[in-house]
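Visitor: With the sequence up front, the predicted model follows.
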Amino acid sequence: MALVNVRRDVTDAFYRYKMEKLQTKIEGKGNGIKTVVTNLSSVAQSLARPGSYVIKYFGFELGAQTNIDPPDDRWIINGAHDAPKLQDYLDGFINKFVLCKKCKNPETDVVIKDGHILLDCKACGQRTEVDLRLKLSGFILKNQPRKGGKKDKAERRAAKKAKQQQQQNGNKENGHGSGGDDNSENGSNSTGDKNSDEGDPGSDDEFTRKITADAQVIDAPTEVKDDEWAVDMSEKAVKARQNQLPNEFRQKLVLGGAEDEDEDAEGGGSTAYDALGDWVQEEATKAGSIDKVDGIQVYIKAKELGIETKHRTVLVLAQTLFNENVITQIPKRAGIFKQLITSERHEKALLGGIERLLAAKGKKHPELMTTDKIVKILHQLYDKDLVSEEVVTKWGTKASKKYVDISTSKKIRRGAEPFLKWLEEAEEDDSDEE
């Protein structure tokens, strides 16, 4: 499914907010001709608005009758209307009823207060008012947005059960298959150890010893040469390095400010996280493969930038240290991630990074978005103690547009259902034994 930026005036390919392109189908003929918007529900979810708002807006703009609550998800506009024309009208809806008037961010909620329609922005905190003279404003006041209630949860639960029943046999195979992958990977690692001096990449003790040894080198000022200043973490050396940076980068290099502490902040321009991601990619290019990039040096680089304790560092590395071979790469990178992950927030960032990785790599490698692959990835993360049962279970209960568009987030969580079911059954078995 083709994706476009929610704000189509933004041409940045890496713009965070995406949605599906509208797709239409013309049915009937003569006076009975009508347009079915086949993916309106998905588009509306990406905008965090009810589908009825979007279809009604089209109706007002086109002067056509519409249905606002179709039981079969067939959103209909009377008359023949092509998708590009509706996409243009959708831009108007987004500008008037979705985007924050201050920061132009689509992360807004509709709030009805004292007969006014407010857009509550989760990005900048501003509340801006919608023009009540617009035709759709009257419709919104009469049809206030529903909050997630029992019906929504029941529908999700019913869909989840149906998916689990369809994959009942596959669940067992996935669980067994994941274990098989572990064995084969461990076997290949053992072979690799004989041919290299990297040691067991998944060994905490080995990784910790290396980190400790390198830290001693970093902390010893008498052993730092002029061409090795990058690992000197003294205050004087850090300031010297910052002074050598271009002015525009120096101003954007935020290491300990509010941006780092804000879980939802993505940051603008060049940041320490961008620098880390770019460095990893450059090292991978030099080495010929991401798998040849030394995890110790990655940790040292993060420490040099002062972000080795930040959850966003985990988010960046999940997208840069892994590629389409993520299933076999997780055991090899477990050591460095265990050093970086120290809280639930870090675990959530790891899962968010995996979501973005799957969304990006899944375009060329669609097999990554299959249930089998998603289950194996989660098994690896869980088996290597990179995510806890509590965090991954909570993550799996609700789709989020924080890291990817909402439709992709839902697809990933649907693929994760067999693993989540396995966790639930394992917990029930433990309770029975007690």
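Guide: Structure received. Numbers count the residues shown, from 1 in each chain.
Visitor: drop to CA atoms for contacts and neighbour counts, all remaining ones
Guide: Noted.
Visitor: Against Gly288, how distant is Ser343?
Guide: 33 Å (CA to CA, to the nearest Å).
Visitor: Tell me which residues touch Ile374, please.
Guide: 368, 412, 415-416 (CA atoms under 8 Å, 6 or more residues apart in numbering).
Visitor: In those, find the pair that's most separated.
Guide: Pairwise distances across these peak at 11.9 Å for Leu368 and Ala416 (criterion: CA to CA).
Visitor: Give me the more crowded residue out of the two.
Guide: When Leu368 and Ala416 are compared for neighbours, Ala416 comes out ahead with 25 against 22, by other CA atoms under 10 Å.
Visitor: what about versus this one:
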Amino acid sequence: MASGGIVNIRRDVEDKFYRYRMPLLTTKIEGKGNGIKTVIPNMADVARALSRPPSYPTKFFGCELGAQTSFDEKNERYIVNGAHDANRLRELLDGFIDKFVLCKSCKNPETELIILKQGRSEDIIRDCKACGERTGVDMRHKLTTFILKNPPVKIKKGKKKTGTGDAAAGVGGGGDSPDGDVSPAENGAESDDELTRKIKAEAKDLNDETTLAKEDWSADTSPEAVKQRIKALEGGLAGVSLAGDDEGSDDDVNSPYSQLGKWVEENRDDHEGDTKTFLVAVFKKAEQLGIEKKHKSVLVLAQALFTENVLKEIPEYAPLFVKTVTSEKHQKALLGGMERLVGLSYPDLLPAVPKILMAFYQVDLLEEEVVTQWGTHVSKKYVDKETSKRVRKASEPFLKWLEEADDDSDE
């Protein structure tokens, strides 16, 4: 993927914890004179995040700009004739997303394009997997002619309800509903003895660094103590009230989960070395929002608290996670947060995945069975499928270390 960062599919949504994300569109100008053209190196990756054929947004650009387009799908090369600014194409991509991806009812990108035939006429419909609504696209747009001539390919996703008699072809939307498990063989899993030996050696160092007591926080969370200890952190955020269901969703920009994540990020660097007081404040904030026991809170905290220095931060923040990770579901959410951290926010951390898992394991935040099951089953629950594969591939040395350690104990 060409470098350019990751952005929300809906770029009008500034929430970092918005689930649906895509690579930032990049461009490259080639040729000169009448032969000048704009190549989009990562169009395939962008389209994959939107779950649309890459030819659709490329052709959309051509329709909007009045320019010829060409695509070489085998080599993932997508071209718009003429010299076009990257920002201009990103704005046009927003238009494509609005017209051909987002549900018109709930504005969720988890849609599937289907073609409905009624007599001699054909309509293109966005079938939303999030809210269930079916909304039509503007059939006056020139792209619709191209889509009808090049219909999307139906992707089988395991057990699903069959259609209701419509003659339809469809392609999955930009959501993260699980689409079945992928075995290690399908992942292209390979053993890595050298990395495994490194993990074993580093495990000894991690033992000393990550041994933390599971503290009783009852004294810290008493009303009087908390009032004094977190006054500077709470500031004007005290007394925030929530409307609606306190369960919420991490997709909703106004959900308690988004509020918690934003609050943590805003206050993360202001505790002046008093980490314990800060962690108490974080827990109290989650309590205030009514989500301190929810597994989605663990997902958000993993994204908001950890940075590229995650290996140093895990021992510091472990007491908070020991307090909040209380079930297998919470452990899976912690792993999901780690997937987003290294797969989307800090891709350079991928080689450190075994060390990160070891650090979590050493402070009893992850159980062997949960990690093993997670490591051998690719899922789209928290990130896209390709990212999920990369993270699990990187985790192989730790999984192998677990397996060998278990064999040793059996002997």
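Guide: In hand now; what should we look at? Fair warning: this is a prediction, and the values are worked out from it, not measured in the lab.
Visitor: hang on, the earlier thing: looking at the second structure now, which of the contacts of Ile374 of the first structure still hold up?
Guide: Using both residues aligned by TM-score structural alignment, their matches' CA atoms under 8 Å, the second structure keeps these contacts from these: Gly415.
Visitor: Ala287 of the first structure and Gln281 of the first structure, how far apart?
Guide: 10 Å.
Visitor: So for the two, which sits in the more crowded spot?
Guide: Applying other CA under 10 Å to Ala287 of the first structure and Gln281 shows that Gln281 carries more neighbours, namely 17 against 13.
Visitor: contacts for the host helix or strand of that one?
Guide: Applying DSSP states H and E as the criterion places Gln281 of the first structure in helix 272-287. Residues outside helix 272-287 of the first structure that contact it (CA under 8 Å, 6+ apart) are 253-255, 290-293, 298, 301-302, 305, 307, 312-313, 316-317, 320-321.
Visitor: The residues you listed, buried ones only, as a PyMOL selection?
Guide: Selection of buried members from the contacts of helix 272-287 of the first structure for PyMOL, criterion 16 or more other CA atoms under 10 Å:
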select buried, resi 253+254+255+290+291+293+298+301+302+305+307+312+313+316+317+320+321
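Visitor: Please narrow the contacts of helix 272-287 of the first structure to those residing in helices.
Guide: 298, 301-302, 312-313, 316-317, 320 (DSSP state H).
Visitor: between those residues, which is closest to Asp219 of the first structure?
Guide: Lys301 (14.3 Å).
Visitor: separation between the nearest residue to the closest one once chain neighbours are set aside and Lys29 of the first structure?
Guide: With sequence-adjacent residues excluded and distances taken as CA to CA, 6 or more residues apart in numbering, Lys301 of the first structure is closest to Leu276, at 7.0 Å. For Leu276 of the first structure, the distance to Lys29 of the first structure equals 58 Å [CA to CA].
Visitor: More neighbours: the two, which one.
Guide: Neighbours were counted for Leu276 of the first structure and for Lys29 using other CA under 10 Å; Leu276 has more, 22 against 10.
Visitor: next helix or strand past the host helix or strand of Glu224 of the second structure?
Guide: Secondary-structure assignment from DSSP H and E places Glu224 of the second structure in helix 223-229. The first helix or strand that comes after helix 223-229 of the second structure along the chain, using DSSP H and E, is helix 231-234.
Visitor: so that next one corresponds to what in the first structure?
Guide: Following TM-score structural alignment, helix 231-234 of the second structure has no partner segment in the first structure.
Visitor: Show me what that helix is packed against.
Guide: If you count contacts as 3 or more CA pairs under 8 Å, 6 or more residues apart in numbering; DSSP states H and E, helix 231-234 of the second structure packs onto helix 275-288.
Visitor: Any idea how far the helix it packs on is from the middle of the chain?
Guide: 25 Å (CA atoms, centre = their mean, to the nearest Å).
Visitor: post-alignment, it versus the first structure, mean distance?
Guide: Compared with the first structure after fitting, helix 275-288 of the second structure has a mean deviation of 4.6 Å; criterion: mean CA distance after the TM-score superposition for the first structure.
Visitor: Identify the residues contacting that helix?
Guide: Contacts of helix 275-288 of the second structure (CA under 8 Å, 6+ apart): 217, 220-221, 226, 229-230, 233-234, 239-240, 260, 264, 268, 271, 292, 297, 316-317, 319-320.
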